[in-house]
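> One predicted model, sequence on top.
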Amino acid sequence: MTARAASAELSSPARSFALPAANSAAWPLAALGLLLAMQLSMVFTRAVNWDEFWFYYHVADFARGTLAQPLQSLHVRLFAWLPALPGSGVDKILTARLVMLACEAVTLAAIYALSRRFVERPVAVLAALLYLSAGFVLQHGFSFRTDPMATAALMSALVILGRCRLGLWPLAAFAALVAIAGMITIKTVLYAPAFIGLAWMRWSADGFSPATALRMAAAGLGAGVVFALLYAWHAASLTTATEGTAMAASASRWMFFLGVPPYWQMGVKAALTAPVLFLLALAAPFAIWRSALPNSAKWGLSGLWLPLTLPLFYTNTAAYFYVFMLAPVAVSVTVAAHSLVSRYPLALVTGVLALLATGAFAMEDRDTIHRQRALVETAETLLPQGIAYFDHNGMLPSLVKANYLMTPSAMFSYRQNGVASFRKAMEARPIPMLLVNDEIIASSLTGGSDILVPEDASALRDSYVPFWGPIMLAGADIASGKVRTSEWLVPGQYTVLGGSAVIDGQFHQQGSVMHMSRGSHTVEAVDGSVRLQWGDNLSQPTRIWEEGPLYVGF
């Protein structure tokens, strides 16, 4: 063997491990894999957000046969298997997050596929990475909410509109995807500019063919028909279904605004945690219209860019909304991204994005979820399934939430109506538990909030006493030697704790259990302070409640 041959043989292993070229798609692909692995760990360690509990509560409500909301609740059928799984409500939500992670993967594939209509492969992969590395997407892209599912469906529909042959089956799939997204969330309408832009692009590219216009019109009409059929089918099986149009009308009154964005701080944070994407988005309109692309493609990209303006007039743009909003925007920045990687190596751009995302991942709160699990497990063990309770967001899916979700929009409607709905609920059925998992409830109990109408605030203050952590049970505390005459709104079995008491003229020793009917009762503490606590000698949990937040801020 010659010296040159021996040298080539020795150097061949080194060549086989050579790094990809600086502008190879392998760099953003590897970063996508890394970030998805980070998210997979966050599925099990990131605190459950309050609306994830509410999202799952609808699933549990459907399993009980008491779901009354046909609009924005199609997911209850997709996740009907969840309540039968072992574990607490928190564990079931974490399982459902795996499905949402799969939906996010579909969205990433759709971003890549649609981007390939405008740019080459490496930049198309970079578009998917720009989306995933955005701070709010990294944190909420797998959350158990409407956003990951609706985004996957709508982005897949946009791929069909933008890239597929407009034949019968692709258009039927388009109609089904849009209709399903609409049944999942009415936010689907906010993608209208993206669909209009791509529709114009296809029609223009086909020489404004009447046949193309008819096919796209038929697809839009088909989406409406499928939506109506899905709604009718879904609502028909809900024995107490409410009118969906009333809900949509109520939401529309709160949905848009003029003036300063109510969530402007989150918009600033979104930009700061995804600076490359937002800088490219600011440059995108100029890059698009200065490019050599056909005018039809420029209109298509402009339509995909327009959702970026939603925080300027759409109200509910909290952190998780960016999962929904940024998917089409990530496609719209591809022309600007192409200019970026023509100046700087794709490997360098990828490294910056991966570093920013890793920083956000490293700062994750991994303690709050343990408090959430402890609270849910304790409460679900304490009370039998089906018992009614009050809370902010349906945190206890095995129990029945007796009040509506306490969001800003819902509380605005509540104040506008001026009806003491908490008290009305207490007059209709026994509600032995109050879960203090929101500042509105906590402040109302101390008299520091006027959000609840006075009758509701006093009903809560006079009817519940602390039990464990945020859990309060129906009852009353009477100081030694004092007499209390008050209205009892929670009938049921009560235990006399701390000392003896005379109740309505009858002596009851410490530890005795007696029935309190709804109505006025007089209680006198005769030998020490006395607590009347709902239930038959319910024992305090052995687990120690660790003080701390129940939810992670955005």
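Alright, I've got the coordinates.
> CA only for contacts and neighbour counts going forward, please
Fine.
> close enough to count as contact, A281 and V329?
Yes. Contact criterion CA atoms under 8 Å: A281 and V329 qualify, at 7.2 Å.
> list residues touching both of the two?
Listed as contacting both A281 and V329 by CA atoms under 8 Å, 6 or more residues apart in numbering are W305.
> Please spell out which residues along stretch 406-413 are buried.
Across stretch 406-413, burial judged by 16 or more other CA atoms under 10 Å covers M406, S409, M411.
> which of these lies closest to V341?
Among these, S409 lies closest to V341 (CA to CA), at 43.6 Å.
> how close does the closest residue to that closest one other than its chain neighbours get to F412?
Distances taken as CA to CA, 6 or more residues apart in numbering place W254 nearest to S409, at 6.5 Å, with adjacent residues excluded. Separation of W254 from F412 (CA to CA, to the nearest Å): 9 Å.
> ok, and here's another one to check against it:
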Amino acid sequence: MSQIRHILSHTPTGLGQIPKPLMLLERGVKAIIVAMIVLGLHRVFIANINWDEFYFLSLVHLYQNGDLTAPLQTIHVHLFGWLPLVSDNEIHQIFAARVFMWCLSLGSCWMIYDISRKFCSREAALFPVLFYLGFSYVADHVLSFRADPLCAFLFLASLHLLLGKDRSRIHMVISAIFMSAAIMVSIKSIFYLATIGPVLLTLSLMEPVKRGAELRGFVFIIAGVLASFVLFQWHSSTLTNATATEAGAAMMSAGSKTLLSGPFFPQAYFIVRALAENGIIWLFIFSGLWKAGHDAWRGDNRHRSLILLSFALPLLSLVIYRNAFPYFFVFLMPAVVILGGISADLLITRLRQSASRIPAAIFGGTLMLISASLVTSHFKKLPDQTIAQREVVAAIHGMYGEPVPYLDRNSMMSSFPKAGFYMSGWGMENYRARKSAIMEDLMRREQPRFLIANSCALNISMASNTSDATCQHRLLDRDFHILRANFVHHWGPIYVIGKTFDIGVPGVPQSFQIFVSGIYTLEAAAPVSIDGVVYQPGDRVRLDQAPHNIAATGGPTRAELRLGDRLYKPNTPPTAEPLYYRF
């Protein structure tokens, strides 16, 4: 054990009085990190809420309503069960969840720093934290309410215990539990095993007493398997009709779709952007990676170098992982950036030992570039990007006092029961592959009251399903026309169940079909006859799921039936801002 502590402890060379440039450097890095943390807290309340944040929240409400059946990647519902107590408004609930993620990010940053301290000096260990928070994709998504920040925290907690001074069996057990919890939060956490496995193996090889090392490794593996089993069984027992068979099938399907369904580097565009936007950070990381590889090849403190090399292995997931979108880098980078600290440590050592201005110039340029990127990005995204989302959520809560079924892409009204499937890119691909229209049956069965056009596929204001050439995932033509014929525009992107009629010859009825039963409000310029009964404009009409007919009582007129008893509609027009912003 003492040998491991020696290998994983870093003693900077040239100790003594700290040079003034080094003191200024340390203060500058700390100041930028603090600024990033403070600005991040501000971004919690103005950054556009991505569609999968609403979906992540909807799982919490599904669980609390007793409707959650999927045990995989839903264990977070227990951690966030308090969110509905914060507010009835989904926007406020997500803000509260983001503040929680902000607190987690503080813990993640501390663990990145403390792990880095095992490999480099105090000053250099600040740089991995700077690089993590300063990485463009991480800065944008580290506080998002999704699995990635939570998985990153759990992975770092597991790694931190593995590399700790006291590697007792109880620490191995706790580390394994953290890793199992990360996998329960998201299956993609298996990518972390590319680091955890080699670290565990290398630490075992470093032990002078092989039997003790093997035993600790065995304890970690057994504890991890048992923790995964216990967490899965416990979580499943709290759900409705959850089965291991269905969970296994879902896991196989997810693995096939996300790992084996596309070419190498399926998200090459976002990878290239990550390289271009964070060039100086990658330069430090790859320099540290080269140093670790060089030391391992030469045999200089090989065990330490092998551990450092393992920190980069999760990067290989970019070769095959379909969902390597910008938010994935929050998950991907926590250990990778530690390699940047190795490069920083080499420059700091040179700065300590000589009067060379080159290291100072490199550090100065790095801090200026990261600071400029931070300021530019923050001011570029400074306007509140949640205005449209706030308006829509408030309008729907004003329309309906209690949750009612609805249609949308991603469960934006997370506390309401969503009808239909989760319309992600993956979901839409599966839907299109089946080539079977579903909307008429879905409307009859689930009785949705309104629709949010928060996807181009649901933009039923278009005359045709192919009007928007940029829409990558469209509904089948029959489904599009079913929705277009059975919803009327209400406000902004909100449509409600209804029918529109252009009635011609008086007394000649038009037949129509109602899929969703309820009280409808008549909107017309003149009285009309519905099923032989004359109704005045503004009257309420009870219509059941059946065929009906409507006719004019005077001259030609336009009439509209809208489901609801004089539904609330905001007095002001909606903002021109989009509901969702692109990555």
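Ah, there it is. Given the structure is predicted, the values throughout are model-derived calculations rather than measurements.
> What's the TM-score once they're superposed?
The TM-score (TM-score structural alignment, normalised by the length of structure 1) is 0.92; 537 aligned residues with a CA RMSD of 2.2 Å.
> coming back round to it: the more surrounded of A281 and V329 of structure 1?
Each of A281 of structure 1 and V329 has its neighbours counted (other CA atoms under 10 Å); V329 has more, 28 against 23.
> Map that one across to structure 2 for me.
Alignment note (TM-score structural alignment): V329 of structure 1 maps to V336 of structure 2.
> Quick check: that match is in a helix.
No. Applying DSSP: H, G, I helix; E, B strand; the rest coil, one finds V336 of structure 2 to be coil, outside a helix.
> Ends of stretch 257-268 of structure 1, what's the gap?
Where stretch 257-268 of structure 1 starts and where it finishes are 18 Å apart, if you go by CA to CA.
> which residues are contacting stretch 325-339 of structure 1?
107, 111-112, 114-115, 118-119, 123-124, 126-128, 130-131, 151, 155, 194, 277, 280-281, 283-284, 287-288, 291, 301-302, 304-308, 310.
> Quick one: buried ones out of those residues?
Neighbour-count burial (16+ other CA under 10 Å) applied to the contacts of stretch 325-339 of structure 1 gives 107, 111-112, 114-115, 118-119, 123-124, 126-128, 130-131, 151, 155, 194, 277, 280-281, 284, 287-288, 301-302, 304-308.
> Among the residues you listed, which lie within helices?
When DSSP state H defines the helices, the subset of these inside them is 107, 111-112, 114-115, 123-124, 126-128, 130-131, 151, 155, 194, 277, 280-281, 284, 287-288, 301-302, 304-305.
> any idea how far Y263 of structure 1 is from A374 of structure 1?
Y263 of structure 1 is 31 Å from A374 of structure 1, by CA to CA.
> All the strands of structure 2, in order from the start?
406-407, 450-452, 487-491, 494-503, 510-513, 518-524, 528-530, 533-535, 540-543, 547-552, 557-563 (DSSP state E).
> What residues in structure 1 pair up with the first one?
Under TM-score structural alignment, the counterpart of strand 406-407 of structure 2 in structure 1 spans residues 389-390.
> go on, the second one?
Aligned using TM-score structural alignment, strand 450-452 of structure 2 spans residues 433-435 in structure 1.
> how big's the offset between that stretch and structure 2?
In the superposition with structure 2, the average deviation recorded for stretch 433-435 of structure 1 is 0.6 Å (mean CA distance after the TM-score superposition for structure 1).
> neighbouring contacts of that stretch?
A388, Y389, F390, D391, H392, Y464, P470, I471, M472, L473, A474.
> One more: stretch 529-536 of structure 2?
In contact with stretch 529-536 of structure 2 (CA under 8 Å, 6+ apart) are residues L522, A526, P527, V528, H548, N549, I550, A551, A552, T553.
> ok, now stretch 265-272 of structure 1?
Residues outside stretch 265-272 of structure 1 that contact it (CA under 8 Å, 6+ apart) are A134, G135, F136, L277, F278, P311, T317, A318, A319, Y322, F554.
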